[in-house]
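Trainee: the following comprises the amino acid sequence and a computationally predicted model.
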Amino acid sequence: MDGRSWCSLDEIAPLSQLRYLILHGLEKVSASLLAKKATISSKGRLSYLRLHCSSDKYMRLTDEIEKQQQQRAIEKVFNNLCPPSCIENLGMKGGYFGRRLPNWMMAPATAAFESLRYLDLDDLPCCTHLPSGLCQLPSLDVLIIKSAPAIKSVGPEFMGSTSLAVGEGGVVAATSAAFPKLRILQLDDLSQWKEWVWEDVTADAMAMPSLECINIDSCKLSRLPPGLANGKRRHALTELNLYGFINLTYVENFPSVVDLDVFDCPKLKRISGLSRLQKIRILRCPNLEVLEGIPALDSMELQDNTMETLPGYLRSVNPRYLDLGCGKKLCESLLSSGSSSEWDKISHIRTRNIYELEDED
């Protein structure tokens, strides 16, 4: 149904030719059986599905027993809204308040979704773990996970693990790449996320071999996992965007990355080993001390209105173009003096744009 048409879950059941479906108000479904009656999984032409659920009422509850009952109820409702295997674009929006994501997102059930290319999970206030089955989606191209403040750790089950198969010689280890077609990974506002277990195991098939761009915003990770960098084997990753990492201390050994953003990383001290890097933007990373191993750098943007002096690493980089935003005092000093210790740090850069940033409130 489209945004102008409203009906009950019962009325959806006979609509076998649906291609596009958005369900709102799923928190109001009184029994999981009603969700099952919608027979979503049998709609063989459905390619686009959005499941909207509001957590407003749940979040206002004060009785813990009632909250647990509400969680179990919404989990059962979503378990009965399993998409058909032909689904291509799937989203859960608005505030799904279950602790666990639906069973059909767990292995091995996800193997049935051979056509799913786009998955968007937005606003999961109570979800404590990412589902194990997403890595098995054979065609997944874009994965977006937003606003999941209860997730503290992402373990190896998210990246897939070695499975066992029986061959002529007995039981043997069989491995396949996790997230084999994933190009874009976006993880936003996992505000309590501290640990990402993903080791660089060269003997196994590399997870996310097609990954081109990763965006991570607002988390407590202190490092990026070795499995993501995997400098010797990862060749597709060209864009890395890191925003609001309050504990990150270094970014190293991403030789395929061409475009790097690091914003609001107050503990970041070192960026190195990005041999193909052409463009970098560094915004509000006041403790960055080392920027090296970037011989191909062409364009650099540096912004921080708290800077009293320019960082020393500017002497050792040689971009064609520098875009520099700083506070009033430093800006005036650079623009009025053609010879000073600060000016000497950037005088070798061919083209410069220096401007004053407004004070932050």
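Mentor: All right, it came through fine.
Trainee: switch to C-alpha atoms for all contacts and neighbour counts from now on
Mentor: OK.
Trainee: list the buried residues of the helix of greatest length in the chain.
Mentor: The single longest helix within the chain, with elements called by DSSP state H, is helix 64-79. Of all the residues in helix 64-79, those buried under the rule 16 or more other CA atoms under 10 Å are 67, 70, 71, 73, 74, 75, 76, 77, 78, 79.
Trainee: tell me the one of the residues you listed nearest residue 240?
Mentor: Set against residue 240, the nearest of these by CA to CA is residue 78 (33.5 Å).
Trainee: that closest one and residue 71, how far apart?
Mentor: Applying CA to CA, to the nearest Å, one obtains 11 Å for the distance of residue 78 from residue 71.
Trainee: cool, residue 215 as well?
Mentor: Separation of residue 215 from residue 71 (CA to CA): 30 Å.
Trainee: again, but for residue 280
Mentor: Taking CA to CA as the criterion, residue 280 is separated from residue 71 by 44 Å.
Trainee: ditto for residue 251
Mentor: Taking CA to CA as the measure, residue 251 falls 39 Å from residue 71.
Trainee: again with residue 58
Mentor: In this structure, residue 58 and residue 71 are 8 Å apart, going by CA to CA.
Trainee: kindly report the same for residue 23.
Mentor: 19 Å.
Trainee: what's the answer for residue 336, then?
Mentor: From residue 336 over to residue 71 the distance is 63 Å, taken as CA to CA.
Trainee: could you do residue 330 as well?
Mentor: With the distance defined as CA to CA, residue 330 ends up 54 Å from residue 71.
Trainee: second structure follows, compare the two:
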Amino acid sequence: MSYLNISRLKISYGEKVVLHNIDLAVAKGEMIALLGPSGCGKTTLLNALCGFINVNAGDISIAGRDITHSAPEQRNITMVFQSYALWPHLTVAKNIGYGLKLRKWRREDIDRRVEELLQIVNLVGLAEMKVTELSGGQRQRVALARALAIEPDVLVLDEPLSNLDAKVRLNVRHEIKSLQKRLGFTSLIVTHDQQEALVMADRIAVLNQGRIEQIGTPEDIYQRPATPFVADFMGADNRISSVDIQRCPQITLHASADSLLPPGQQQMIYFRSADVGIGQLTDSRPDQGLIIEGTVEQSAFLGNLYRHSVRCNNHLLLADAGACWQAGSSVRLHVPATALHIFASSHVR
């Protein structure tokens, strides 16, 4: 049974519809990532959930309590903002306890709760420091502790890690996920970072142009994309049409019958550079999957691998390998049938 339920939600700004009949059910203690490109409606959905904007149609409820038209302060939902939104003139302790003070908690109870949260977010000993003296990762922990202080029904995180450098971001996202599992709070996180969503979320909702294209576990979204948009957004950066395969003798496809669409129906095939094997033309030819013969145009060193651009007629495809293939090399690319995402061309937008 769902704990947070969003049903047929519609949001418009004037004549422009931003969210189209959104349905989303979240279980208690679950973390859902809202993933999608800029302008797809992720933050608008969060703002509607928090009561910052009005809804045109639909319902929002928590534990059976309708909050669709409730004021923000009546929803018991807290948000961790991208900018942290901390009070710069206050100490760490006073920032964390600010919401409790507004709720007229007793001073000794506030102090006890703040000390508990400082331990939870690994900020023990920093209570009397000004937040301006903290690192980005520490500020994010303060913002998280402040949000958790009032024990919200739902915790909302809007691009919470985007202001952190890469190394700190990796640490903090694991800390937030560990904390969510430990405390069991229900949470929605907005991000445009696919890896961040895969690491942190129990399920992912991929949004595109105000609609949810697919909801599923990280494994489902990554390995079994339901639409061409999801496949492309989740890193399937190569694509070839069935027409190209028919016209080009350098490209052949041998896939299991259940992965192919009915005969005569045009197809678009998506696959990731990480799933492409590179070999010499003299190597034994695979008997299944997608096989492409082409010429290496350039390579880029990415640290743990090389990403190659391979030309086959009018197609420029990307393929990753541990070793660097020199420009001008004639190669054979192979993609296993299990790594191919095949859709009807009519579904490609």
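Mentor: Noted; the coordinates are in hand. Note that this is a predicted model, so its numbers are computed, not measured.
Trainee: need the TM-score between these chains.
Mentor: Taking TM-score structural alignment, normalised by the length of the second structure as the basis, the two superposed chains have a TM-score of 0.30; 158 aligned residues with a CA RMSD of 5.9 Å.
Trainee: helices of the second structure, residue ranges please.
Mentor: Listed in chain order (using DSSP H), the helices of the second structure are 42-50, 92-96, 98-102, 107-120, 136-149, 166-183, 194-200, 218-223, 228-233, 242-247.
Trainee: and the third one, what's buried?
Mentor: Of the residues in helix 98-102 of the second structure, those with enough neighbours to count as buried (16+ other CA under 10 Å) are 98, 99, 100.
Trainee: what do you get for the longest one?
Mentor: When neighbours are counted by 16+ other CA under 10 Å, the buried residues of helix 166-183 of the second structure are found to be 169, 172, 173, 175, 176, 180.
Trainee: which neighbouring elements make contact with that helix?
Mentor: Packing partners of helix 166-183 of the second structure (3 or more CA pairs under 8 Å, 6 or more residues apart in numbering; DSSP states H and E): helix 136-149, helix 194-200.
Trainee: can I get those in TSV with distance to residue 79 of the second structure and mean neighbour count?
Mentor: Supplementary listing: these in TSV, determined by distance: least, CA to CA, whole Å; neighbours: other CA atoms under 10 Å:
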stretch	distance to residue 79 of the second structure	mean neighbour count
helix 136-149	7	23
helix 194-200	17	18
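Trainee: and these as JSON lines, adding distance to residue 108 of the second structure?
Mentor: Supplementary listing: these in JSON lines, determined by distance: least, CA to CA, whole Å:
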{"stretch": "helix 136-149", "distance to residue 108 of the second structure": "14"}
{"stretch": "helix 194-200", "distance to residue 108 of the second structure": "35"}
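Trainee: looking at the ones you listed, which is closest to residue 293 of the second structure?
Mentor: Using CA to CA as the criterion, the shortest distance between residue 293 of the second structure and those is 30.4 Å, found for helix 194-200.
Trainee: show me the contact partners of the closest one.
Mentor: The contact list for helix 194-200 of the second structure, computed with CA atoms under 8 Å, 6 or more residues apart in numbering, reads 31, 33, 34, 35, 173, 174, 176, 177, 191, 204, 218, 234.
Trainee: repeat the analysis, applying 6 Å as the threshold.
Mentor: Under the contact criterion CA atoms under 6 Å, 6 or more residues apart in numbering, helix 194-200 of the second structure has outside partners 33, 177, 218.
Trainee: what's the helix or strand containing residue 242 of the first structure packed up against?
Mentor: Using DSSP states H and E, residue 242 of the first structure falls within strand 239-245. If you count contacts as 3 or more CA pairs under 6 Å, 6 or more residues apart in numbering; DSSP states H and E, strand 239-245 of the first structure packs onto strand 213-219, strand 259-263.
Trainee: can you redo those as CSV with mean neighbour count and distance to residue 170 of the first structure?
Mentor: Listed next are those as CSV, based on neighbours: other CA atoms under 10 Å; distance: least, CA to CA, whole Å:
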stretch, mean neighbour count, distance to residue 170 of the first structure
strand 213-219, 19, 40
strand 259-263, 19, 47
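Trainee: out of those strands, nearest to residue 322 of the first structure?
Mentor: Proximity of these to residue 322 of the first structure was assessed by CA to CA; the nearest stretch is strand 259-263, lying at 14.6 Å.
Trainee: give the other helices and strands that the next helix or strand after the closest one contacts.
Mentor: As assigned by DSSP H and E, the chain's next helix or strand after strand 259-263 of the first structure is strand 270-272. Applying 3+ CA pairs under 6 Å, 6+ apart, one finds that strand 270-272 of the first structure contacts strand 250-252, strand 290-292.
Trainee: need the next SSE after strand 270-272 of the first structure, C-terminal direction.
Mentor: The next secondary structure element downstream of strand 270-272 of the first structure (using DSSP H and E) turns out to be strand 279-283.
Trainee: which neighbouring elements make contact with that next one?
Mentor: For strand 279-283 of the first structure, the helices and strands in contact under the criterion 3+ CA pairs under 6 Å, 6+ apart are strand 259-263, strand 299-304.
Trainee: residue 22 of the second structure: which of the helices of the second structure is closest?
Mentor: Distance to residue 22 of the second structure, taken as CA to CA, is lowest for helix 42-50 among the helices of the second structure, at 8.8 Å.
Trainee: quick one on the thing from earlier: after the longest helix of the first structure, next one along is what?
Mentor: On the C-terminal side of helix 64-79 of the first structure, the nearest following helix or strand under DSSP H and E is strand 89-93.
Trainee: now do that next one against helix 64-79, angle only.
Mentor: For strand 89-93 of the first structure and helix 64-79, the angle between their directions (axes from the mean of the first three to the mean of the last three CA atoms, to 10 degrees) works out to 170 degrees.
Trainee: what lies in contact with whichever helix or strand comes after strand 89-93 of the first structure?
Mentor: For strand 89-93 of the first structure, the succeeding helix or strand toward the C-terminus, using DSSP H and E, is strand 118-122. With CA under 6 Å, 6+ apart as the contact definition, strand 118-122 of the first structure has outside contacts at 89, 90, 91, 92, 93, 141, 142, 143, 144, 145, 146.
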